[in-house]
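Enquirer: test case, fold it:
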Amino acid sequence: MVELNVLVADLRAESAEIDALVGGLSADDWATPTPAAGWTVAHQVAHLAWTDRQALLAINDEAAFRAELAAITVPPERMDELVDAAAAEGAAQPPAELLAGWRRGRDDLAEILERAPDDTKLPWYGPPMSAASMVTARLMETWAHGYDIADALGVLREPTARLRHVAHIAVRTRDFAYLVRGEQPPAEQFRVELTGPDGEVWTWGPADADQRVTGPALDLCLLATQRINRADTALVTAGPDADAWLDIAQAFAGPPGDGRDAGSRERERRTPA
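Expert: Sure, this is the predicted structure:
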């Protein structure tokens, strides 16, 4: 288990890298389209800011958060409409206002989560989450949306060891990827062996499992956040269940997305940040 203060420090570092990408952008740059259909750089930051605000509401006023949940009228399979609307509303703000709000919200959230007791259970759009799970989820989203921002700006971000947190969610949400599609998850555990940016191998699951996934950690993170097409990864599977999982891997809450077209790896030819 990673200590909470280490998780929060990694979340702060991930946010700071994205902040460095957008902090000096012109108004025109904020309107740059990203790989997410209909989303500009401003939409991406607005989504991060909105999710931080919702997390703060869940922590500071559980009753108000649950009231908002109860007021949602769209069915679960159309929750992306609510997310799109919130992103569009935030993106309509002046860039300086949007940026300031994101900075303020993420700092407030990090400070609160850093002090949360180990047994804290926070309400959310799915099952309640521990503080550590909330921090990890925020880091995963920040990394994924930051990837879209970097892609839009023609920047290649160098992967860091923080990817381990994203990979952990990708592995832990294996069963969710099936359930959200109305399918039964495999009963057998998988062995997942991923190589991190510095060459360290990260592992999950029993060493003698028949169903296996191996390859670069970056590739599974991109695949499970639907930032890359499976055809563009170097992931290798053993066993039919492991192979089928990579077709549906999903580290984020909500309905299954459409993923990305093959060929998205072309962005890696661009200049590193």
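
Enquirer: CA atoms for contacts and neighbours, from now on please.
Expert: OK.

Enquirer: list the buried residues in stretch 25-35.
Expert: Judged by neighbour count (16 or more other Cα atoms under 10 Å), stretch 25-35 contains these buried residues: 29-31, 33-35.

Enquirer: let's see this one next to it:
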Amino acid sequence: MSTSPTDSVLEGVLADLAAEGDLLETLVADLPEAGWRTPTPAAGWDVATQIAHLAWTDEAAVAAATDKTTWDALVTELIGTGEQGVDLAALAGGAVAPVDLLSRWRTARTDLAAALRAHPPGAKLSWFGPPMSATSMATARFMETWAHGLDVHAALGVEPEPTDRIRHVAHLGVRTRDFAFAVHGLDRPTEEFRVSLTAPSGDLWAWGPEDAAQTVTGAAYDFCLLVTQRIHRLDTSLVATGRDATTWLGIAQCFAGPPGEGRERR
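Expert: Reported below is the predicted structural model:
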């Protein structure tokens, strides 16, 4: 059986998602109990809470892809609790024994990949934001795994090694430009932007027309840190040209939900 271009793209994202998850699992698998309770840069969240959040969100994505009853119940529950419900689920999930938490996350990761591969091509999955394709869901899951993995690295004093896998985060960051303006109550820009970023490997990644007046340039790693709100705008190498592009770098976020609090300057 031949593989469609869409299938090939999905498989590529899933392979990178698996690699990123494996990297994070290796980092935490042998931690003593005290290591799992180490505070991370996210206020009130320790290492275990970060992993529990990833497990919970992977499970939610599986439900969205395979089980409408479970998905509807999850949405109904969150309507009553809002953003607090996400925190409560992460805190409760992180309170269990680390071996049980790690097993839960492994299962969720495996189930998610299988569910996305089995999802009908072209069909959209329900989500807390707009419905999305299986490939977009895999991309979103990569973004969260990478971003929360950064918090775990920071907590444990381990310097993360940037890889070109972050292109998925950069792509999502560019695609969510208008969303960032909307959640801040601002009109979406009417002009196209040119975003040119230098990858960890030294390659150049670019989006948008070359002759755009509004531009963003700099390190892809800094851009990915910014759109996941893991760095303050002024601590990046990013350069914006144009009023709208400058505004964007101050509000960028590639995750669903209300505006995040961001990070303090170093």
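
Enquirer: before we move on, the earlier item: and the buried residues of stretch 25-35 of the first structure as TSV, adding distance to Leu246 of the first structure and secondary structure?
Expert: Listed next are the buried residues of stretch 25-35 of the first structure as TSV, based on distance: Cα to Cα, whole Å; DSSP: H, G, I helix; E, B strand; the rest coil:
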residue	distance to Leu246 of the first structure	secondary structure
Asp29	34	helix
Trp30	33	helix
Ala31	33	coil
Pro33	28	strand
Thr34	24	coil
Pro35	21	coil
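
Enquirer: I'd like those as JSON lines, with distance to Met134 of the first structure appended.
Expert: Converted to JSON lines, the buried residues of stretch 25-35 of the first structure look like this (distance: Cα to Cα, whole Å):
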{"residue": "Asp29", "distance to Met134 of the first structure": "30"}
{"residue": "Trp30", "distance to Met134 of the first structure": "28"}
{"residue": "Ala31", "distance to Met134 of the first structure": "29"}
{"residue": "Pro33", "distance to Met134 of the first structure": "28"}
{"residue": "Thr34", "distance to Met134 of the first structure": "26"}
{"residue": "Pro35", "distance to Met134 of the first structure": "26"}
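
Enquirer: residue range for the longest helix seen in the first structure in the second structure?
Expert: Using DSSP state H, we find that the single longest helix of the first structure is helix 131-153. Counting by TM-score structural alignment, helix 131-153 of the first structure pairs with residues 134-156 of the second structure.

Enquirer: who's in contact with the matching stretch?
Expert: Residues outside stretch 134-156 of the second structure that contact it (Cα atoms under 8 Å, 6 or more residues apart in numbering) are 9-10, 13-14, 16-17, 20-21, 24, 27, 35, 38-42, 47, 50-51, 54, 58, 61, 116-117, 119, 121, 123-125, 159-160, 166, 168-169, 172, 225, 228, 230, 255.

Enquirer: quick one, strands of the first structure?
Expert: With DSSP state E, the ranges of strands along the first structure come out as 121-122, 129-130, 191-195, 201-204, 212-216, 236-238.

Enquirer: let me have those in a markdown table, extended by mean neighbour count.
Expert: Shown next, in a markdown table, are the strands of the first structure (neighbours: other Cα atoms under 10 Å):
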| stretch | mean neighbour count |
| --- | --- |
| strand 121-122 | 17 |
| strand 129-130 | 17 |
| strand 191-195 | 21 |
| strand 201-204 | 16 |
| strand 212-216 | 20 |
| strand 236-238 | 15 |
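
Enquirer: would you format the ones you listed as TSV with distance to Pro95 of the first structure included?
Expert: TSV is the format used below for the strands of the first structure (distance: least, Cα to Cα, whole Å):
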stretch	distance to Pro95 of the first structure
strand 121-122	31
strand 129-130	32
strand 191-195	38
strand 201-204	39
strand 212-216	36
strand 236-238	42
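
Enquirer: for Ala64 of the first structure, which of these is the nearest?
Expert: Nearest of those to Ala64 of the first structure, taken as Cα to Cα: strand 121-122 at 13.1 Å.
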